[in-house]
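[1] this one's structure only:
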């Protein structure tokens, strides 16, 4: 998960590189319906596409997977052992359209919300309660 975090969040926050050939690539945020059909059963969640013009391959990932890879969420998971993901609503955070990715502990006593900028998939805030 550390490797996945490094790869995906570098692509989101800095410069995307192709997963397959390592060449510079282009990152696009995709609505759920614009992802390949194999991702449609995953709560109709948005995701990203990393597209390589060099090898013509595209690598996709979804909101739940991307946020699970975050170090803060991994620590939450390690602490609570059994968590589940819940897609939240679309909200505004500091005037910016955002997606909410929530992780709840077993029994729902603790929760971690990750707010993601809808247009870029950059992390806006992480809140634990």
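    Sure thing, it's come through. This structure is a prediction, so every number in the text was calculated from the model and none was measured. Numbering: from 1, shown residues only.
[2] could you use CA atoms for every contact and neighbour count after this?
    OK.
[3] give the closest residue to residue 105 in space, chain neighbours not counted.
    residue 83 (4.4 Å; Cα to Cα, 6 or more residues apart in numbering).
[4] so who does that neighbour touch?
    If you count contacts by Cα atoms under 8 Å, 6 or more residues apart in numbering, residue 83 has them with 77, 103, 104, 105, 106.
[5] so who does the third one touch?
    By Cα under 8 Å, 6+ apart, residue 104 lies in contact with 83, 84, 85, 86, 110, 111, 112.
[6] surely the second one and residue 111 touch.
    Right, the one you point to is residue 84. No: contact criterion Cα atoms under 8 Å: residue 84 and residue 111 do not qualify, at 9.7 Å.
[7] find the residues that touch each one of these two.
    Residues touching both residue 84 and residue 111 (Cα under 8 Å, 6+ apart): 103, 104, 105.
[8] helix, strand, or coil at the first one?
    State at residue 103, reduced to three classes by DSSP: H, G, I helix; E, B strand; the rest coil: strand.
[9] dropping in the other structure now:
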């Protein structure tokens, strides 16, 4: 599980979450997108073969961020047979990687205060500025 080892990743030594499985028709597109976004945010080496997804410059910039710190799990909850997780992590210049569409408390979950610029990396769109929402 990546949740237990994320603190060990960083410049000069990155965690290896095994195999990046994108581009296979048997895996639903949303799972491929989520998998790729997590891989980038975990700062794992990108060795890819799916042109449409791998050319996303926003996701690549998260992977190549000079700060080099992996995302980490900050919340986990199980409800019936479903689990819900929040993963977040710092980027250079005070930016934060959070590969999920949710409502969250920026200060509690991301350690951020003030006005926050939110960007959808997958669709390469700004989602606007928010304060603690």
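    Looks like it came in fine. Everything numeric in this text was worked out from a predicted model, so none of it was measured.
[10] care to give me the TM-score?
    Remark: TM-score between the superposed chains equals 0.30 [TM-score structural alignment, normalised by the length of the first structure]; 63 aligned residues with a Cα RMSD of 4.5 Å.
[11] pick out whichever of residue 84 and residue 111 of the first structure has more residues nearby.
    Neighbour tally, residue 84 of the first structure and residue 111, criterion other Cα atoms under 10 Å: the higher count belongs to residue 111, 17 against 12.
[12] residues contacting that one?
    102, 103, 104, 105, 128, 129.
[13] for residue 52 of the second structure, see how far away residue 89 of the second structure is.
    Look at residue 89 of the second structure and residue 52 of the second structure: by Cα to Cα, to the nearest Å, they are 25 Å apart.
[14] which one of the shared contacts of residue 84 and residue 111 of the first structure is nearest to residue 65 of the first structure?
    Proximity of these to residue 65 of the first structure (Cα to Cα) peaks at residue 103, which lies at 11.4 Å.
[15] not counting sequence-adjacent ones, nearest residue to the closest one?
    Residue 103 of the first structure sits nearest to residue 85 (Cα to Cα, 6+ apart), 4.5 Å away.
[16] report all helices and strands that the longest helix anywhere in the first structure contacts.
    Identified as the longest helix of the first structure according to DSSP state H is helix 2-13. For helix 2-13 of the first structure, there is no helix or strand it packs on, judged by 3 or more Cα pairs under 8 Å, 6 or more residues apart in numbering; DSSP states H and E.
[17] the inter-axis angle of the helix or strand that comes right after that helix versus helix 2-13?
    Remark: after helix 2-13 of the first structure, the chain's next helix or strand is strand 26-30, criterion DSSP states H and E. Counting by axes from the mean of the first three to the mean of the last three Cα atoms, to 10 degrees, strand 26-30 of the first structure lies at 90 degrees to helix 2-13.
[18] whichever helix or strand comes after strand 26-30 of the first structure versus helix 2-13: what angle between them?
    Using DSSP H and E, the helix or strand that follows strand 26-30 of the first structure towards the C-terminus is strand 47-51. Put simply, strand 47-51 of the first structure runs at 80 degrees to helix 2-13, going by the same axes, to 10 degrees.
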